[in-house]
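J.: This is the structure alone, sequence omitted:
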């Protein structure tokens, strides 16, 4: 075993030994042994670590998992997010200037923040507050007066167990200062959404994506862990030494690399499945929209799938799922249910889910579902459209989006409804038939499917071929010759050319 290899291995043990653990004699002995191994160039490099009994060839994933869990435990807001909380929600907002939001209101932002908290099991909003700001970059975030008010309220109201500051991501110094002053865990939008993702992730793919989305949050918080960061060992023949912080960074990089490798495997599997679907020429329709707009409910209403269980909560869907529906002309289409979008989150939080959103990139048609009853519908629409543009979708696909206004049954009397949005209700079925007709036209236009009539022998090879390879939507007897049928079929250009070759070109060659 080379010294450099053993040194990198031996250092894996050191980050697990916190200052608290060093009070235990066994851990002090373990650290001393490892340091001696690193410093003594004459030491036998085939020696295993006497404490943990690991060699260079041992499986190190388990060690990395332990170290990563140790790192998570030292991040207070990550560790305590696993527990139920009674939350004081604070909605900061810019009260004037170019950074003031014009497409929504502070009150609507606060209501969404409260909905995010309520999505987590056993979490409850016990208090809320709107706080005007002049900038999000102030060291304390809030002005002196507002900060004193928040501290007084947090400390005096014993039911408050944590504070949620509804900003995209708190800067590290802001986060540390607020936790020190408030004496409770402080969460930002990034950490709350991550925890919702973790709670809703069921499949291996979703869990990997959540794990990758979590890493950027650790990058921003790793310097805030106060655990003897100045400790380092140098003069070991491999450079200037490493601090615990540097070691943690290495661990995060390695974890990130492994997760990305796993996700790339899943991407390859998805590409293979897409190729198979394209080979069978199934048109695909991506159903996208803001979180909790009713995408799954719409798919259930169109397909009548009993197994689909729509839930009235944010980010209920993290995994992309496919659902077959038959259009009026008997063409089978695959509806793709996608993860919901949300505003004001770091871009790197959504990046891991691009592998699933790629199904939208390869779709033939996009249905954009909006919640007509939501007071912040316009801002939600802008969020979805801007997110779709970041995916670099083909312009013709963006230009042909079908916009569906869901939950029309919840519209209050006198509420303004946009005229250019197809109104539907998954509850009473309003608008669903119109949606199917519009969808069919768009599928035909975007895929090049043709509706034609073909005269074939009744029960002949042509008849069977068309039923297998195309969508037959009508059958009529030929008035002039009852031995023939006239089939109305929806067929792609490629399949039509194949039909001509099989039954016209070949037949003419045999004569």
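T.: Sure thing, it's come through. On a predicted model such as this, the values are computed, not experimentally measured, just so you know.

J.: contacts, neighbours, all on C-alpha from now
T.: Fine.

J.: What are the buried residues along stretch 381-394?
T.: By 16 or more other C-alpha atoms under 10 Å, the buried positions in stretch 381-394 come out as 381, 383, 384, 385, 387, 388.

J.: So what's the residue count around residue 315?
T.: Using other C-alpha atoms under 10 Å, residue 315 is surrounded by 22 other residues.

J.: Same check on the one 3 residues further on?
T.: Taking other C-alpha under 10 Å as the criterion, the count of residues near residue 318 is 23.

J.: And here is the other one:
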């Protein structure tokens, strides 16, 4: 009975720290924080605030005046949980919880919560548990409080009963070692699956992008599959693979991956490496962007940064897909279409209306196999080896026997033509 449970009243704060050179634009950052919180079914976000600060206060994060002001606000709004969209040290967390008499969760804790709620595969679950333990290990300033849950989850957000667990570092480390062993086993079987798949001559097309860019909607549109495509951050956590036949092109395996996010906590980058390993095996990477988002440029930079940190090499085919042009004004949408017309690795599409998809699919097919051309070859009976090679390559469209041999119509790429010439 999901919906009968009482939701926790939460407030989102985004500390806009002026001394932080890398700080993001406060308004979209706060919106993202609220969207993150909305991704958890147990939370009801009752309000949100940007708090401007010259610099972070080491013990309390905020100054004493601001702490008092917020305390009054939280009390009036009956807030039970405050989500701080940024890093909060264990000491700051303990002090703020004492001052405000509410539970505090920082950005990392919130993302872990969401990840644990979304992970579907065995590997995903193990990765989240490990990330959560590494995070907890840094927080052993006080006894860690685990709150019971009726659903899965890590117990950072309140539930009905409260049980105290005295977890010391050794216990956590032992658990980490155990989880690491289990994960190695799971990853090994995945590697075997991948080896088996490598024998299948299907190229892999991976969808990557900032969270909520519309990857799952696009994936569903292309595969007819019902992958969870809610308008929620991190709706997809485990790589989802489907076979798709491209129009007059090869069959491909389409892979939908977890959404990227800026300032992804370090504990998570490491543990989600394997979820993104599929990307390293991809022949073509589709970088899906929500072009209607006010922060789309920064989001794209974050994605590119994570791809290069994963080790995606320069010569990999990356196609940029500007999604959600249906959210733009006609003028802006036209400007996007014109940019796309001038750049052959850029497409302006709408995964919702389907605009731009036929051209995108056609060009993916071209990039995967080069342009195929039709030719007619004349072989004599002695060229059995060449004839067998053509059939093995699956390029033969039609064959007619003549008095001296065979007339064979083929559709092939320049590369195949050159290979044939070298026989």
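T.: Ah, there it is. Everything numeric here is computed off the predicted structure, so don't read it as measured data.

J.: Could I get the buried residues of stretch 381-394 of structure 1 in a markdown table, plus columns for secondary structure and distance to residue 454 of structure 1?
T.: Formatted as a markdown table, those follow (DSSP: H, G, I helix; E, B strand; the rest coil; distance: C-alpha to C-alpha, whole Å):
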| residue | secondary structure | distance to residue 454 of structure 1 |
| --- | --- | --- |
| 381 | helix | 44 |
| 383 | helix | 46 |
| 384 | helix | 43 |
| 385 | helix | 42 |
| 387 | helix | 44 |
| 388 | helix | 40 |
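
J.: Adding distance to residue 12 of structure 1 as columns, could you present those in a markdown table?
T.: What follows is the buried residues of stretch 381-394 of structure 1, written out as a markdown table (distance: C-alpha to C-alpha, whole Å):
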| residue | distance to residue 12 of structure 1 |
| --- | --- |
| 381 | 48 |
| 383 | 43 |
| 384 | 43 |
| 385 | 45 |
| 387 | 40 |
| 388 | 42 |
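
J.: Under the alignment, what does residue 203 of structure 2 map to in structure 1?
T.: Aligning on TM-score structural alignment places residue 203 of structure 2 opposite residue 283 in structure 1.

J.: residues touching the alignment partner in structure 2 of residue 300 of structure 1, list them.
T.: With TM-score structural alignment as the criterion, residue 300 of structure 1 lines up with residue 220 in structure 2. Residue 220 of structure 2 makes contact with 226, 227, 229, according to C-alpha atoms under 8 Å, 6 or more residues apart in numbering.

J.: Of those residues, grab the buried ones for ChimeraX.
T.: The ChimeraX selection below is limited to those of the contacts of residue 220 of structure 2 classed as buried (16+ other C-alpha under 10 Å):
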select :227,229
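
J.: Go through the contacts of residue 220 of structure 2 and name the one nearest residue 95 of structure 2.
T.: Closest approach to residue 95 of structure 2 among the contacts of residue 220 of structure 2 (C-alpha to C-alpha): residue 229, at 39.0 Å.

J.: The aligned partner of the closest one in structure 1 and residue 202 of structure 1, how far apart?
T.: Following TM-score structural alignment, the counterpart assigned to residue 229 of structure 2 within structure 1 is residue 310. Distance from residue 310 of structure 1 to residue 202 of structure 1, counting by C-alpha to C-alpha, to the nearest Å: 15 Å.

J.: And residue 180 of structure 1, by the same measure?
T.: 35 Å.

J.: Now for residue 83 of structure 2, how many residues are close by?
T.: Neighbours around residue 83 of structure 2, by other C-alpha under 10 Å: 23.

J.: Which residue in structure 1 aligns with it?
T.: With TM-score structural alignment as the criterion, residue 83 of structure 2 matches residue 164.

J.: rewinding a little: and the match of residue 203 of structure 2, how many neighbours?
T.: By the criterion of other C-alpha under 10 Å, residue 283 of structure 1 has 20 neighbours.

J.: Can you classify the residue lying closest to it once chain neighbours are set aside as helix, strand or coil?
T.: Distances taken as C-alpha to C-alpha, 6 or more residues apart in numbering put residue 333 closest to residue 283 of structure 1, at 5.1 Å, once the chain neighbours are dropped. Of the three states, residue 333 of structure 1 takes strand under DSSP: H, G, I helix; E, B strand; the rest coil.
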